[in-house]
Every structure is written in structure tokens, then in C-alpha cells.
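# Take a look and give me a structure for this.
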Amino acid sequence: MPDYKQFPLADTAEGLTEAEILGWRVQPGDEVQVNQIVVEVETAKAAVELPIPWAGVVTELLVEPGQTVEVGTPILTVDVDPQGAAPATPASNGAAQPAQAEEEMKPLVGYGSKTVVAKRRARTGGGGTPAPEPVAATAPPAEVPTPRGGYVPLAKPPVRKLAKELGVDLRELDGTADGGVITRDDVQRAAAAEPEAPGQQGSRERRVPIKGVRKATAQAMVASAFTAPHVTEFLTIDVTPMMELRQKLKVSPAFAGVKLTPLAFAAKAACLAMRRTPDINALWDGDNGEIVYKDYVHLGIAAATPRGLVVPKIRDAESMSLVELAGALEALTSTAREGKTPPADMLGGTFTITNVGVFGVDTGTPIINPGESAILAVGAIRDMPWVVEGELAVRKVMQLSLSFDHRVIDGQQGSEYLANVGALLSDPAVAMTY
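Sure, this is the predicted structure:
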């Protein structure tokens, strides 16, 4: 007899409650092996690929791409004993057929401890009685069941994305391609035929649900802005010596194959300056009535990605050399832009740097990340007039801004820290005194 198990959405990181299904790697009828990647989801932290803990044959995809579901919700059904499955036959004479296969299971190891009782959904056979679902052993069916009880004709991910952007319900369309598959032309024709909704301006407006990384970022920034009393200070510095040192180090054997950026210098300066102003790396714990001083720096780097702003961390950055920081930054930003940052790498930061200069911006007033007490914004480096030993000269100039939590950091401490970072970037030789 068939042995059906349902795979629940796993808790991929502490505190996550929901995720969006980005895309399926399998279809009904596909054979799967233990730990095979079957689905990609987007949580509030990052895009994550989920493996399945069993081998068998996929019988149902319970959630369509683009849907957001809660942790623990069954998203996939697998027959783990396909060789023992007997072919389904229509019900006759009103006889009831087996309706459900029930299995209690736990999520993947390391993905949380929630226990889910998964029940296979019954379908109605002849005579109005439940009938077992046949296992698809060849081509996938033309329709995929959804948790809401509807059916969506097949469509490729780019077509689903287009339909979402244009506000077209795929369930209302008949696909014109072979097998009833919906095409881009089908979606565009449907969009053109739909009447304009009140308040909309045709194709000049589009509505996108607030979810995933964007939703999490918005909630965190609002909470921070209205919880921590922000103070922001600014400093303009001459970084010509830093840029000259960078050119020398780039051809040094120690930095071979490493992308040495001004951000790496800023990261090193930020960590060094904390030795003189440790309050910058402290945390206000209002629940326990304490200020927590941390002797390690988990350095967050704000990164813009196609899915929104993420802040992955460099662990124990205070113990890294300049070349190690440069390598870690390169790996971190590359992984973030690909949307492959593990959720665990988003947690536990103590201080953040945001590089607004990469967008050609001089400075800003950044909002502190929750769980931290300060954030440093690094501006663009520009050729500007600067007074050097009483003479006007063209120099490489950068602006810095520091936002800090005034509950933890007084104005004197914040000013001293920003000045120390500026001194290290203006003259890297100052690092010898730290």
C-alpha cells in the first residue's frame, strides 16, 4: 500500500514564522532521494534551499510559487513506498475507498522542534466518496493542487512572476501551449482585457505584496527608530594617504587575489577604534536593566540585493587582519547579492557599516540595527580642494557619519569614536599606536 508523508515548511532560523515559496525543484511524479533539494524559499532573512528527509515519489505540491505559508505548514506530499502502491481504481457502487494516510513527523534536524501531524488531503471519487490519489509515475499533471482548494494550470516561473506583477490570476486562464501550459502571451492578453480597478492608472502603477526581506527590514527599522534615541554625527576627512597605501598593498604578494576596497580599511578602522571606545560595541538590555559590553565584534555589512537590504555578519572581525577582512568582505557581499546568505549569518551582529559611497552618495543618517548601539556610514571618495600645510591642494576626501543609541553612548564617546575612525583612515600609520 502507498505510504504517504507530508513535508512541512521547516524553521530554518530561530524566530522565523513564515516563508515565501520561490520555486519548486521537483514536480509530481519525480523520484527524490534523501537530502535532495526540493524547494527554494525566501524567509525574512534570506533565500534558503530545503532538502527532503525521505526517498520516494512526489505525489502533490501543496503550495504554489509566490505563496507565503507559516512554518509547519505541509508543502509537499511524498509516497515513500511507491513499489507497494496499487493503482487507484474508480469507486463503484458507492463503496468507500481508503481516504487518508496519516503520519506524525518532525522537521529536519536543526530546523526547529515543532512537531507536525500531516494528513493527506482526500479527493472525491465516483459516487461522492473519497478516493485515493494515484501516484503519478510519468508526466506531471496539468494542474497543481493548492492549500486553498483551487487548481493552477502549469506555468514557468518567469510567467508566474509576470502574472504577479500584472495582477493576473493564473487560475482564471486556459493555457494555449501544449498540455495547457500558460504562456507570457496568455498573461499579457488577460492583463490587457481586464478592466481598470478604481484608483489605478493602468500600466503606470503596480502593487507588490510586502513580505520577505522587505517586510522584515521595515519592521526592524521602525522598531529601532522609535525605540533607540538616535544621535547622528558627521566628519569629513582627507583619505589620500589611505588611498596611496591601498595602491601599494594591491601589488603586494600578501594581497594577491584579494579585492582590497576602501570598505576593508573602514572595517579595520572601525574595529581598532573600539579598543578606545568599547561602549560603541555595547548593547542596551532594557528587559534586564543592564548594558551588555561585548569583547568581540560581529561586524554587519549592509548589502543591497535584488530581494532588498540584508546585513550579513563577519564573525570576530576584531581579530582579523586587513587582508582577512578584505577576503571576508568579498565573500560576504558576493554571497549576499546571489541571495545565498545562510539565515544564521544574519543574526547576532554587534556593529554595522553601511557603504553608501558605492552609490555615489556622500553621507546619510543611518538607522541603527536592532540589537546594536551604533552604525557607521561610509561615503563616496571624491577629489576635492583641501588645505594642506597652509596650501590649497586637490585631495581624496570622504565623509563619515555615525548614528548611535544615546541610552548607551554619550556624545563625548560617540564623538571620540568617530574621530578615531577618521584618524585611522586619514593616516593609516596611526594604527601603530593602537
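# C-alpha from now on. contacts and neighbour counts both.
Fine.
# Next up, the contacts around the nearest residue to Ala380 once chain neighbours are set aside.
The spatially closest residue to Ala380, leaving aside those adjacent along the chain, is Gly357, at 3.6 Å (Cα to Cα, 6 or more residues apart in numbering). By Cα atoms under 8 Å, 6 or more residues apart in numbering, the contact list for Gly357 reads 363, 378-381.
# let's see this one next to it:
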Amino acid sequence: MTTATAQTFLLPDVGEGLTEADIVVWRVAVGDTVTVNQIIVDIETAKSVVELPSPYAGEVVELLAAEGQVVAVGSPIIAIRTADAQAAAPAAPAEGEAGGPEPKLLVGYGARDAGRSRRRRGAAPSGAAAPAVTPPAAPAVTPPAAPSRDRPRAKPPVRKLAKVLGVDLAAVEPTGPDGTVVRADVLRASESGGRPASADPAPAVAADGSETRIPIKGVRKHTAAAMVASAFTAPHVTEFVTVDVTKTLELRELVQRRREFRDTKLTPLAFVARAYLRALARIPTATARWDEAAQEIVVPAGVNLGFAVATPRGLMVPNVKDAHTLGLLDLANAINELAATARAGRTTPEAMAGGSTTITNVGVFGVDTGTPILNPGETAILAVGAIRRQPWVVEDAAGERIEPRSILQLALSFDHRVLDGAEGSQVLGDTAALLAEPGLAVL
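Here you go, the predicted model:
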């Protein structure tokens, strides 16, 4: 005879090595019937918003954590009454038991839908939790929805990008040939779609209206702790250079007119990134990390180039994997996608991990330059300022003259334990030289 059993789902380690997460929104309420792998809750970690699927099929008995509550990994968050615990969700083998597969970490299952309502559906937690049962090792992937009859025209990479950003292709105005939706259309639709539901902080206004209090949690909490640790661990040195990038901007205009770049938003940042990557190739220790425990400097085989992105949830630094292997077109597309994904609140934990060095573009805010703090674990970070038209001394065979030119300031902060002054100066100087004379890249 089958007996009804209450199973408790514990907040899992979502594969980021973190210890806690915020409950953003419950997708179910007490009394609802759920199925295995049905999304039941959105949680926000220090890096991303993750959807958690149910490991059990049955009726929701109790919500053991409230929306907005910070919950430690391993704590109970929901109780579900199942018809048969063993049939609904087989437990992992006990510790030391032979013959069973090693349990896998429960990781994020797709990006959250920015358009979902944040209306509270569940009740506040109350009462004691039922006995804990280990969640299943690897839930199945939720099957995709059936395609519409009037399926918009788009290439597979563009469809994948739209899915990641939560953009409905049917609602996108196509600009490609024969009504095809291109990458730039998806990015434009994503940027105009507003902020994700989870982005807005929940300030608490004082009774007299004199102040507003914003909870420190999620990305902002993680960023604050990381920046303090970085500032007081790595001895920062920052150097500056001012460079005439007129020729690089002329090259950008020329390249943008090429057919293969027609659907790509080609920004000056892509050229800065290419120049920086070339400079790093000469000083590979600029992408190294300091291993205090082993007393070693660890130099990676390649470069995962991070880009600091200001988002409604705080500063995020996703990175382009193996950026040193990409040409200008692929690098520009990767940068655009990283930024759009981050602003949409859909950056995955994988995209945040394994960075080698970072570029922060403060120029988008009209700032000339700054003294950036190293992303924890990295040796160098390049700040890119605003490009301004200024009078500049130009020297050629005819002599010197003053002309209006496009001028950019760069600042490189680096860990003086890993790089000495000469090496840091060479990285910054080589980057500036390639931006001043982009033709040097063929050497």
C-alpha cells in the first residue's frame, strides 16, 4: 500500500561554491500540485538568478522560507507530500556505500524569465521542517515549447541568443534580408525590454520619510566583500597613458562597412580588447594569479577576458572564454552578448568563473579614467575612458602642427607581487601603441 510521505527539499549548492542564497520568488503555493522538474522557486546568489526545479512530485505542504529571506545552503526551503518517496525521488547512496553513482551538484536550469510576475503566491514559513531527504542526482531538462506556426526567420545562433536573453523572436522587428531577424535585432530588443523583475532592490523607507534603507545582499554584498579583500590583499599599482586613437576610429568605420560586420555592433571597446590581448601575449604573467598557499605564480594557458558590466543588480564581471583565439568579429559579438545577458540578469555562474584579466569601460559614463580595483584572483585590470575630440600635437615629415584628434585615456592597475613596474608599463604601452597605430598589429 502506498503511503503519503512529506519530503523536504534542501537548498542545494548550485555549483558556485557559495554558502547562501536569497529567495526571490516562489512559483508555487501551499496546496499546489507539482511534478518532477517543475520550476518551483527563483533564488539569487552572489552571481546570478537561478531557477530551481522540484525533485519530487506531489502536493506542496509548506513553504519553509519566505521571499526575500537569505537561506543557507543545506537548509530546508519547501515540504512536498509525495505518494511514494522512493518512486518520486530516489535518494543518493549513503556515504561510504558502494555501487551507487556519485551525487552531482544541482546547478541552474536555464535563465529566469524577466517578464514573470514577482507577486507572492506562497505563505510565510512556519512550523518545523520534515526529515531531510537528499535530492536526486540529475533532474531532466524541461522540454522546449512547441514552435509557433508563424515561426520568425532567424539563424540558429540568433535563436540561441534570443532564448538566453528571453527575447520573443516573434515580437522583434527584423532588419535582415527577406525579413530575417539578425543578432543586432535581438540585442536591441533586449536592451529596450527594461530591467528584470529581480533587479529592483526593496528599500525600506523610515517612518518619518527621512531616509531609505537598501538591504546589502546578492551581487552587491558579494562585490563589496570581494573589493575589500582585493584592495587589502594585492598591492595595487596604477599607471596611466593618453593616446591618440584617431586612426583606430577610422579603421572602425572602414571595418563596419564590410559585409560580415553588417549585423554586428562594432564599438571602440572591441578594438581596445584586441590591442590589450596582443599586449598580454608579450607579458603572459599579466594574466597570472598569485597562489599564496603554494607560494607560486600560476600562469593560465589562455586568456578568459572579463568585462565589468554595471547592471541593476550591481557590478558583474562575465568573461569571454579563450578570448585570445577570437578574431575581431567574434570578439565584438561576444562582448555584445555578455553585456546584454548581464543587463538582462541572465549571466550564468559559468560565465563569471575562471577570469584571467578584466577590462572596465568607464568611458560610457563620460569619465576620462580611474584607478580600478583588481577583480579578486586576477593580476591586471584595464580601465578605458571616454574618447574626446581635443587639440593634439601631430608630428610628421612636414614638422609639428596642432590638430583636433580623438583622444583616449587608459589606466592599468596591476598586482605588484606578480608584475614589476617595467612589465606593467610594457602591457599598457603596447596596448596604447596598437591603438595609436593599428597597422602595427600586422607585425
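# Just give the TM-score of the two.
These two chains, once laid on top of each other, score a TM-score of 0.75 by TM-score structural alignment, normalised by the length of the first structure; 344 aligned residues with a Cα RMSD of 2.5 Å.
# before we move on, back to that, what does the residue nearest to Ala380 of the first structure align to in the second structure?
Alignment of Gly357 of the first structure against the second structure is given by TM-score structural alignment, with Gly363 as its counterpart.
# part of a strand, is that match?
No. Under DSSP: H, G, I helix; E, B strand; the rest coil, Gly363 of the second structure sits outside any strand and is assigned helix.
# ok, now how distant is whatever residue of the second structure lines up with Arg382 of the first structure from Thr242 of the second structure?
For Arg382 of the first structure, the equivalent position in the second structure is taken to be Arg388, counting by TM-score structural alignment. Taken as Cα to Cα, to the nearest Å, the spacing of Arg388 of the second structure relative to Thr242 of the second structure amounts to 11 Å.
# Need the residues touching each of these two.
Shared contacts of Arg388 of the second structure and Thr242 (Cα under 8 Å, 6+ apart): 407-408.
# Next, format the contacts of Gly357 of the first structure as TSV and append neighbour count.
Output for those, formatted as TSV (neighbours: other Cα atoms under 10 Å):
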residue	neighbour count
Thr363	21
Val378	24
Gly379	24
Ala380	19
Ile381	22
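# which one of these is nearest Glu318 of the first structure?
Minimum separation from Glu318 of the first structure among those (Cα to Cα) is found for Val378, which lies at 18.6 Å.
# And stretch 281-295 of the second structure, how far out from the chain middle?
Once both centres are worked out by Cα atoms, centre = their mean, to the nearest Å, stretch 281-295 of the second structure turns out to sit 23 Å from its chain's centre.
# which residue numbers in the first structure go with it?
Counterpart in the first structure of stretch 281-295 of the second structure, with TM-score structural alignment as the criterion, is residues 275-289.
# and the matching stretch, which residues are buried?
Under the neighbour-count criterion of 16 or more other Cα atoms under 10 Å, stretch 275-289 of the first structure has 277-284 buried.
# what does stretch 317-329 of the first structure give?
The neighbour-count criterion (16+ other Cα under 10 Å) identifies 317-318, 322-329 as the buried residues of stretch 317-329 of the first structure.
# What is the nearest of these to Glu31 of the first structure?
Where these are concerned, and distances follow Cα to Cα, Glu31 of the first structure has its nearest neighbour in Ala328, at 38.6 Å.
# Same list (the buried residues of stretch 317-329 of the first structure) but as JSON lines, adding secondary structure and distance to Val152 of the first structure.
Shown next, in JSON lines, are those (DSSP: H, G, I helix; E, B strand; the rest coil; distance: Cα to Cα, whole Å):
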{"residue": "Ala317", "secondary structure": "helix", "distance to Val152 of the first structure": "48"}
{"residue": "Glu318", "secondary structure": "helix", "distance to Val152 of the first structure": "52"}
{"residue": "Leu322", "secondary structure": "helix", "distance to Val152 of the first structure": "53"}
{"residue": "Val323", "secondary structure": "helix", "distance to Val152 of the first structure": "52"}
{"residue": "Glu324", "secondary structure": "helix", "distance to Val152 of the first structure": "50"}
{"residue": "Leu325", "secondary structure": "helix", "distance to Val152 of the first structure": "48"}
{"residue": "Ala326", "secondary structure": "helix", "distance to Val152 of the first structure": "47"}
{"residue": "Gly327", "secondary structure": "helix", "distance to Val152 of the first structure": "46"}
{"residue": "Ala328", "secondary structure": "helix", "distance to Val152 of the first structure": "44"}
{"residue": "Leu329", "secondary structure": "helix", "distance to Val152 of the first structure": "43"}
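# Specify which member of the residues you listed is nearest to Trp386 of the first structure.
Leu322 (27.7 Å).
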